[in-house]
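In: show me the folded form of this:
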Amino acid sequence: MAHRIQRVVMECELEKMKAVAEAREEERRAAAKALAALQTKHVAQLQVTGAMANKEYQKSLNKLSIDKEYEMNIAFGITQKETLEETLKQLEEAEKTHQTKLEEVTTKVKEKETQMEFTNQKLESMTAWKDRLEEEIQEIRQAFQKYIEITFPQLSSGQADFILPSRKKFENEDTKNEG
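Out: Here you go, the predicted model:
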């Protein structure tokens, strides 16, 4: 009986070990299955989180791009305004310089016109004086010619011309060049 009890105890022990091994195996399979399910769940969550992160990244990138474009437009506007102001300032300075030079030239032109007018008046006066002198000389020559003709009636015309001073008619340089 003892032998039988011992054998039953051994069989129970074997069954117990077998049951424990099966239970452990069952637990391992359940744990592996749970781990696989958990891993699948985490992979799915990672994919969803990655997609959301990518979407958020694209959204942030678009916002950053829009913000940078806005900043660049502002900077460009400021630069354009500064350039325009500088150009207008230079244009204004050039206009002032031009106006000053124009006034100087106008003043010089007026001075030259005044000088020319004065010179023309002097020239007209001298020309009139020369013409009067020419007329006076001509009158003197004619009077002297009459005197010679009255004093020496026996001389034929042109014989006493040697007594008259030789007279060359004044010719202007401009008149010589034209002819």
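In: only C-alpha atoms from now on, for both contacts and neighbour counts.
Out: OK.
In: how about stretch 130-137, which residues are buried there?
Out: For stretch 130-137, the neighbour count (16 or more other C-alpha atoms under 10 Å) marks no residue as buried.
In: quick one: distance of it to the chain centre.
Out: In terms of C-alpha atoms, centre = their mean, to the nearest Å, the centre of stretch 130-137 is set 68 Å apart from its chain centre.
In: what about the helices in this structure?
Out: In the chain, the helices defined using DSSP state H lie at 2-151, 173-178.
In: so which of those is the most surrounded?
Out: Of all the helices of the chain, helix 2-151 has the most neighbours on average by mean count of other C-alpha atoms under 10 Å, namely a mean of 12.
In: against which helices or strands is that one packed?
Out: Using 3 or more C-alpha pairs under 8 Å, 6 or more residues apart in numbering; DSSP states H and E as the contact criterion, no helix or strand is in contact with helix 2-151.
In: to compare against the first, here's another:
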Amino acid sequence: MTTTTPVEEDGVKRRDFLYVAAGGLGAVGAAAAIWPFISQMNPSADVLALSTTEVDLSGIEVGSEITVVWQGKPVFVRHRTEENIEAARDVVVADLPDPQTDAERVIKPEWLIMVGVCTHLGCIPLKGQGDYGGWFCPCHGSQYDTSGRIRQGPAPKNLIVPPYEFLNDDTIKIG
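Out: Sure, this is the predicted structure:
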């Protein structure tokens, strides 16, 4: 009587190949099954459309400011005067509650771009008011200077500078 043994080539059995093939097929099937669940977590088209905002700066006169919307938040775009720039530069940074130089907050000194939401409780500060020529939050009295830095009041941080870049001399892209 002869006994049969599995066919072996270099120590690998036919059954080993079947295990690897079945495991690979199972992994591909599992990935195909969970892909829709992962894909649905991506931002929708309307959210992606809000992720950046382009702003035309050509119509903003020196000394004036506009408010645009980026990701549902107001963003202040101020064309600063030389007096605004000098006032922002002349501040002793060590005396500020949230020390930050004016140069750290702007790309071009004449343009100040920042999210117009008070860092205390999320109110919208009023422009051109307060003791520092910047913004005043009427809810709890926070005052910001001409660089959007907190100078007085309960707000713990400066107004946030969003990510932005100059596409050319007259256009910025926020976000």
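In: what's the TM-score once they're superposed?
Out: The TM-score (TM-score structural alignment, normalised by the length of the second structure) is 0.27; 81 aligned residues with a C-alpha RMSD of 5.2 Å.
In: quick check: what element follows the lengthiest helix in the second structure along the chain?
Out: In the second structure, assigned by DSSP H, the helix with the most residues is helix 14-39. Using DSSP states H and E, the next helix or strand after helix 14-39 of the second structure towards the C-terminus is helix 45-50.
In: just the buried positions in the very next helix or strand once past that following helix, please.
Out: Using DSSP H and E, the helix or strand that follows helix 45-50 of the second structure in sequence is strand 53-56. By neighbour count on 16+ other C-alpha under 10 Å, the buried set for strand 53-56 of the second structure is 54-55.
In: tell me which strands and helices the following helix or strand past strand 53-56 of the second structure is in contact with?
Out: Note on strand 53-56 of the second structure: by DSSP H and E, the next helix or strand toward the C-terminus is strand 65-70. Packing partners of strand 65-70 of the second structure (3+ C-alpha pairs under 8 Å, 6+ apart): strand 53-56, strand 73-79.
In: nearest to Trp35 of the second structure, of the ones you listed?
Out: strand 53-56 (30.7 Å; C-alpha to C-alpha).
In: packing partners for that closest one?
Out: strand 65-70, strand 171-174.
In: if we use 10 Å, what do you get?
Out: Other helices and strands packing on strand 53-56 of the second structure, by 3 or more C-alpha pairs under 10 Å, 6 or more residues apart in numbering; DSSP states H and E, are strand 65-70, strand 164-168, strand 171-174.
In: mean neighbour count and distance to Gln152 of the second structure for those strands - can I get that in a markdown table?
Out: As requested, these are exported to a markdown table (neighbours: other C-alpha atoms under 10 Å; distance: least, C-alpha to C-alpha, whole Å):
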| stretch | mean neighbour count | distance to Gln152 of the second structure |
| --- | --- | --- |
| strand 65-70 | 17 | 22 |
| strand 164-168 | 13 | 27 |
| strand 171-174 | 17 | 28 |
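In: okay if I get those as TSV plus distance to Arg15 of the second structure?
Out: Putting those into TSV (distance: least, C-alpha to C-alpha, whole Å) gives the following:
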stretch	distance to Arg15 of the second structure
strand 65-70	60
strand 164-168	59
strand 171-174	59
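In: need the contact list for Ala37 of the first structure.
Out: 31, 43 (C-alpha atoms under 10 Å, 6 or more residues apart in numbering).
In: and stretch 139-152 of the first structure, how far out from the chain's middle?
Out: On C-alpha atoms, centre = their mean, the centre of stretch 139-152 of the first structure falls 85 Å from that of its chain.
In: stretch 46-64 of the first structure now?
Out: Remark: stretch 46-64 of the first structure is offset 44 Å from the chain centroid, using C-alpha atoms, centre = their mean.
In: list the contacts of that stretch.
Out: With contacts defined as C-alpha under 10 Å, 6+ apart, stretch 46-64 of the first structure is touched by 40-45, 65-70.
In: ditto for stretch 16-32 of the first structure
Out: With C-alpha under 10 Å, 6+ apart as the test, stretch 16-32 of the first structure has contacts from 9-15, 33-39.
In: with distance to Glu85 of the first structure as new columns, can those residues be given to me in a markdown table?
Out: Formatted as a markdown table, the contacts of stretch 16-32 of the first structure follow (distance: C-alpha to C-alpha, whole Å):
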| residue | distance to Glu85 of the first structure |
| --- | --- |
| Val9 | 108 |
| Met10 | 107 |
| Glu11 | 106 |
| Cys12 | 104 |
| Glu13 | 103 |
| Leu14 | 102 |
| Glu15 | 101 |
| Lys33 | 76 |
| Ala34 | 74 |
| Leu35 | 72 |
| Ala36 | 71 |
| Ala37 | 70 |
| Leu38 | 68 |
| Gln39 | 67 |
